[in-house]
Every structure is written in structure tokens, then in C-alpha cells.
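1. just to be clear, the model below is a prediction. Sequence and coordinates:
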Amino acid sequence: MQDSFNTVLPEQFAHWLHSPLGQCVLEHEQRFFDSAVADVFGYYAVQLELPGLDLLRSNRMPTRLTAGLSRHCSLNCDPAQLPFSTASIDLLVLPHTLDFHADPRAVLREAERVLVPEGRLMLTGFNPWSLWGMARRGKRGQGMPWQGHFLSLPRIKDWMALLNFEAGANKVHCYLPPLAQCGWRNRFAFMEYAGQRWWPVAGGIYCLEAVKRVRGMRLIAPRWKKAHSSVRAVAVALPDRQEQPDD
């Protein structure tokens, strides 16, 4: 089962994203990634799985690549055993990678290892506390995307906290029922707008940003800032010396 999870499911999910229902999911997530990665700077950005989608297209780092077990990844490897040096990657993108890997906690541990201090992690996943989660229980994990783990957002944040990740902004989308027929989805389109107000945690997918924090790390100020502080300290001290009476 583990080999099937690692090698078959990511490609099946990539194929499902081309379906009408998959396109609804992809539309929300592409907007999220386009916005989230645009202002992340550094040298190396990596997307784990889904090589057919350019989720790093709005990022401007000189090196951007896809890695994973799916065919056509620029680097073929297990997301839980990345061939990168420790603290070498500035940005890591996980589009449902945790949903379709046999050991999602190992993937997060590996993400923490390869990210530089203050490195950024962006991920998406299916929300079990939603109409999509109810549909998954009804389908008993058969077919796509119901074979995924559907890990809850609080659980992901708990795992991140243990790995020194600081969870940032998160967004939830796809409040409408996961209906295959476009006509039925249009009838329930109002739920996408009402859901953000009335049941904001019950969307079918979540998008999460996080930063790797390193305890005890002290940021070193540029030398010009130190020089500027010294000048100000002298300027403030001079009047005090002038006000002292002469012996």
C-alpha cells in the first residue's frame, strides 16, 4: 500500500485536476500560490510533485524546480528523502503532497531539514471538516481525490509547531458540494460566498503559509547600522559633558 501511495496516487491526482471538479480546486490554489510566492526571495525554490503545474511561476528566484516521484519531475526522489543539503532551500511548495504521501509527517520533517532559517513553506490540502470530507467518508476512499489522507488544518499546525515552523496566514476555499456536474455546481455557487462568512472553517481545501524559525538565532545588523547608532550615541552624550561645572 505504501508503494502505491508514493508512486501512483500523485499522478492519479494530477490527472484528476484536469476534470471539471479538479479545475475548480486548481483555480483557487493557483491564485493562492501566485500571490504567496511572488515576494519570497532567495536562490532556490522547489515544488514537490505535480510537475505539470507551474506553481512557482510568479516567483523570481534564479533556480526553480520540481521534485518528487511523479514522472516528468526535474528531480526524481522521495519527498521524505530529498537530495538537498541541510538548510539549502529558500522556498518549498507542497501542493497536496501531504495528502498523497504514505508518511506525511516524514515529508514535513524533511521540509524542515532542507529549508534555510526563515525559509518559507507553502502547502495545500483537503479539509476533512467539510462537505468534501463527508463525501470522502461516503465513498470510503475510492477514486480521486478521496484516496488522500484529508489531514485537518489543526493537526498540520500541531506537527509544524513541533518542527519549529510558525504557521502564518491560511485560507479556506471550495465551500460548495463536490458535485461532478457543472450545472449542479452552478446551483450551489452561492455557498462559495456564504461559506466565507457563515462557516469559514468548512471549505473543502485549505492553503497555508509557514516560516521556519530557529531558536536562539540572532540576526546580525549591517555594519552601516552599527556605525549610525554610534554617531547618535556620541551626539547625545556631548551636551551632558558640556553642562558639567568646571572644577
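-> Done, it's in. Numbers count the residues shown, from 1 in each chain.
2. switch to C-alpha atoms for all contacts and neighbour counts from now on
-> OK.
3. can you show me the strands along the protein?
-> Secondary structure of the chain by DSSP state E: the strands cover 44-48, 63-68, 75-76, 89-95, 115-126, 165-173, 205-212.
4. name the residues that touch the shortest one?
-> It stands for strand 75-76. For strand 75-76, contacts defined as C-alpha atoms under 8 Å, 6 or more residues apart in numbering pick out 65, 66, 67, 68, 69, 70.
5. same thing but at 6 Å, please
-> The list of residues contacting strand 75-76 from outside it, by C-alpha atoms under 6 Å, 6 or more residues apart in numbering, reads 67, 68, 69.
6. just the buried ones from those residues?
-> Neighbour counting over those (16 or more other C-alpha atoms under 10 Å) leaves 67, 68, 69 as the buried ones.
7. if I look at the second one, how far off is residue 125?
-> Counting by C-alpha to C-alpha, to the nearest Å, the gap between residue 68 and residue 125 amounts to 17 Å.
8. ok, residue 8 next?
-> Residue 8 is 18 Å from residue 125, by C-alpha to C-alpha.
9. these two: who's more crowded?
-> Neighbours were counted for residue 8 and for residue 125 using other C-alpha atoms under 10 Å; residue 125 has more, 26 against 15.
10. report the contact partners of the more buried one.
-> 96, 205, 206.
11. was I right to think the second one contacts residue 130?
-> No. Contact between residue 205 and residue 130 fails when scored by C-alpha atoms under 6 Å: they sit 8.6 Å apart.
12. of the two, who's got more company?
-> residue 205 (27 against 20).
13. for the more buried one, which non-adjacent residue is closest in space?
-> Nearest residue to residue 205, sequence neighbours excluded (C-alpha to C-alpha, 6 or more residues apart in numbering): residue 126, at 4.5 Å.
14. ok, second structure coming up, stack it against the first:
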Amino acid sequence: MLIKPAYSKIDLAAPQNWQHMACGQYIMEQTAELTRLHQRRLKPGKTVVVGSLGPGLNDCFRSNADWLTVGAGQQVAVRSKLTELALKENSIDNLIAPFVLEFCQNPHQLLREATRVLDEDGVLILTGFNPYSPAVASGFFIRHKKSFPWCGRYFTLIRVKDWLEVLGFEILESEFYVSHFLHHSEHRGSDWSTKLSETIPGLRAAYFIVARKQTLVNRLKPSVQRKQFAVNGRQTATAMSTKPFSKSKSNLRGKL
């Protein structure tokens, strides 16, 4: 439950679907709604949703035939490890990763794989649980320790954004969402925790990040031309100029 180093020495179990998490249906609906609101940020082209929770977001892309789910779950279209994605380099335009870092043994490698498979200016949508939220802090309770999402490891929004920036991503959007403390196994409508979370966004249970893979542009340096000056038939110096330069040997001898 506590905030720990990124790499885990043991393999971690991940939820196989949204129903395995407390208030999973509510979290899925909130994630789907926020994804739809940010679809304008997505790059036209191929979209891949990674992780076992991907199939639950089908409705977001029902109108887009060029998308698929990838992960280790039973309902995904392509079975693959998240740290070794079965995708070619620079082959997709958008990658969506809902709540995968918390249950991944090597989240750094997962993000490196996302960088590898995304094309130039590709967009990454990443969601995770907010360790500063009372919803996640309630994992200290004995009844929560072995259930999802409290059996995962949590990384702060600032920490994840730093990882992405190191990998060359530009953060386009970031916000907290899921205004509920997950103190029931199912969402039962607005209550005191919803009202408190809506008043103080930093207490919400999850974060949402939209980032773009930046393209490195090589800046062309002005060509430098070297010209030889001849004096009395001898080359005495080399001058540097960015503009074409020409003088005849006869003119130089006349002036000297």
C-alpha cells in the first residue's frame, strides 16, 4: 500500500476486469467519460488500449474500427506482456493505459515500451490511483489489504509526469478525477466523500494524464565555407565565411 520504489522484486497480480476493483463500474464509467472528453487530443490513426481493463472501454472507440486491446487478460484481442508489447516500433498513433502502473513489476519498462511503439507525435493517455487520496489511504484497513486497488503500489501524479518528461513526452493535460473514497464495494451515489472530493480535487481517487511523444527536429546549421587567400602565390591563411567569396589572384597582387 505504501509508496515504494518503482521496481518490484516480486510479480504483482493485476485486476482481470473492472468488477475486481472496489467501485469498479463507477471508475470505469468515469474513465470512459474523461477519455471521450479528451478524444480531440488523440492523433488520427491506430489506437491501442493496454492492460486487462482495456475491453471495458470499448464504447469509447465503437465508432473507430482501427483500434485494439493488448494485454495479459482473457478478453483482450492480442495477448502480450505489457513490458514486451507485441507491437512494432513506431507503429501506433495513440496508446491508452488505464491503471497499469500500480500492478506492473517494472513500470519504467512499461513506459519505455509505450515510447517505443508510439509513432512521432503519438499520444499517451495514462490513468492511475492518487496515493494522497483517502480512498487509497484506506488500504491500511485490514479488510482492504488484499483487494483491488489497495494491493497495488502507487505513484504520485508529479512523479509519473517526471518519468514521462524524461522519456521525451510533452504533458498536454493532467487532472484528478473519481470523486469518491471507494469506502464501499459498489458506488451508491453521491455521499459525503463525493462532496468533499469535488470541493478539494487533490483528494480524488485517481489521476488522468494526456501526453504527446515529442519529435526531435534536427536544426540545420549554416554551412561554413573555407576560402584560401593567396599572396604572391603563397597560401598564408584560411578565412571562414557563410557567403560565397571570390577574388582573383591578379587583383590581390595588384593591391599588394
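-> Yes, it's here. Quick caveat: nothing in here was measured; it's all calculated off a predicted structure.
15. and the TM-score between them?
-> Put the two chains on top of each other and the TM-score (TM-score structural alignment, normalised by the length of structure 1) is 0.75; 210 aligned residues with a C-alpha RMSD of 2.6 Å.
16. want to throw the strands of structure 1 into TSV with distance to residue 109 of structure 1?
-> Supplementary listing: the strands of structure 1 in TSV, determined by distance: least, C-alpha to C-alpha, whole Å:
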stretch	distance to residue 109 of structure 1
strand 44-48	14
strand 63-68	16
strand 75-76	19
strand 89-95	13
strand 115-126	10
strand 165-173	10
strand 205-212	11
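17. out of those strands, flag the one nearest residue 158 of structure 1.
-> If you check each of the strands of structure 1 against residue 158 of structure 1 by C-alpha to C-alpha, strand 165-173 wins as the nearest, at 9.5 Å.
18. which residues in structure 2 does the closest one align to?
-> Aligned by TM-score structural alignment, strand 165-173 of structure 1 corresponds to residues 169-177 of structure 2.
19. mind listing what's buried along that stretch?
-> 169, 170, 171, 174, 176, 177.
20. so what touches stretch 45-55 of structure 2?
-> So stretch 45-55 of structure 2 is contacted by 16-17, 66-71, 73, 92-97 (C-alpha under 6 Å, 6+ apart).
21. which among these count as buried?
-> 16-17, 67-71, 73, 92-97.
22. could you dump the residues you listed into TSV with distance to residue 31 of structure 2 added?
-> As requested, those are exported to TSV (distance: C-alpha to C-alpha, whole Å):
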residue	distance to residue 31 of structure 2
16	17
17	14
67	17
68	17
69	16
70	18
71	18
73	19
92	21
93	20
94	16
95	15
96	11
97	11
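23. from these, pick the one nearest residue 114 of structure 2.
-> Out of these, the member with the shortest distance to residue 114 of structure 2 (by C-alpha to C-alpha) is residue 95, at 7.2 Å.
24. from what I see, that closest one and residue 122 are in contact.
-> No. Here residue 95 of structure 2 does not reach residue 122: they are 7.9 Å apart, not a contact under C-alpha under 6 Å.
25. residue nearest the centroid of structure 2?
-> residue 124 (4.3 Å; C-alpha atoms, centre = their mean).
26. equivalent range in structure 2 for the longest helix along structure 1?
-> Ranked by residue count under DSSP state H, the longest helix found in structure 1 is helix 223-243. Counting by TM-score structural alignment, helix 223-243 of structure 1 pairs with no residue of structure 2.
27. show me what residue 156 of structure 1 lines up with in structure 2.
-> That one, residue 156 of structure 1, aligns with residue 160 by TM-score structural alignment.
28. tell me the contacts of its match?
-> Counted by C-alpha under 6 Å, 6+ apart, residue 160 of structure 2 has zero contacts.
29. what of the one 5 residues further on?
-> Residue 165 of structure 2 is in contact with no residue at all, counting by C-alpha under 6 Å, 6+ apart.
30. can you confirm residue 237 of structure 2 is in a helix?
-> No. Read with DSSP: H, G, I helix; E, B strand; the rest coil, residue 237 of structure 2 is strand and lies in no helix.
31. residues near it, how many?
-> Neighbour tally, residue 237 of structure 2, other C-alpha under 10 Å: 10.
32. now it: how far from residue 255 of structure 2?
-> 17 Å.
33. with residue 57 of structure 2 instead?
-> 81 Å.
34. those two - which one has more neighbours?
-> residue 57 (19 against 6).
35. the more buried one matches what in structure 1?
-> Match for residue 57 of structure 2 (TM-score structural alignment): residue 54.
36. repeat for residue 126 of structure 2
-> By TM-score structural alignment, residue 126 of structure 2 lines up with residue 123.
37. check residue 15 of structure 2 too.
-> So, by TM-score structural alignment, residue 15 of structure 2 is matched to residue 10.
38. tell me the contacts of its match?
-> residue 100.
39. could you do residue 118 of structure 2 as well?
-> 90, 92, 93.
40. and the helices in the stretch 1-150 of structure 2?
-> In the stretch 1-150 of structure 2, helices defined by DSSP state H, counting those that start in this stretch lie at 24-37, 107-117, 134-137, listed in chain order.
41. turn those into TSV, columns for distance to residue 226 of structure 2.
-> TSV is the format used below for the helices of the stretch 1-150 of structure 2 (distance: least, C-alpha to C-alpha, whole Å):
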stretch	distance to residue 226 of structure 2
helix 24-37	57
helix 107-117	41
helix 134-137	66
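42. which among those helices is found nearest to residue 228 of structure 2?
-> helix 107-117 (48.0 Å).
43. my guess is residue 117 of structure 2 contacts residue 93. True?
-> No. With contact defined as C-alpha under 6 Å, residue 117 of structure 2 does not count as touching residue 93 (8.6 Å).
44. ok, and the closest non-adjacent residue to residue 133 of structure 1?
-> residue 127 (6.3 Å).
45. what's the burial count for that neighbour?
-> With other C-alpha under 10 Å as criterion, residue 127 of structure 1 counts 24.
46. list the contacts of it.
-> 150, 152, 204, 205.
47. most widely separated two among those residues?
-> That would be 152 and 204, which, of the contacts of residue 127 of structure 1, are the farthest apart (C-alpha to C-alpha) at 10.7 Å.
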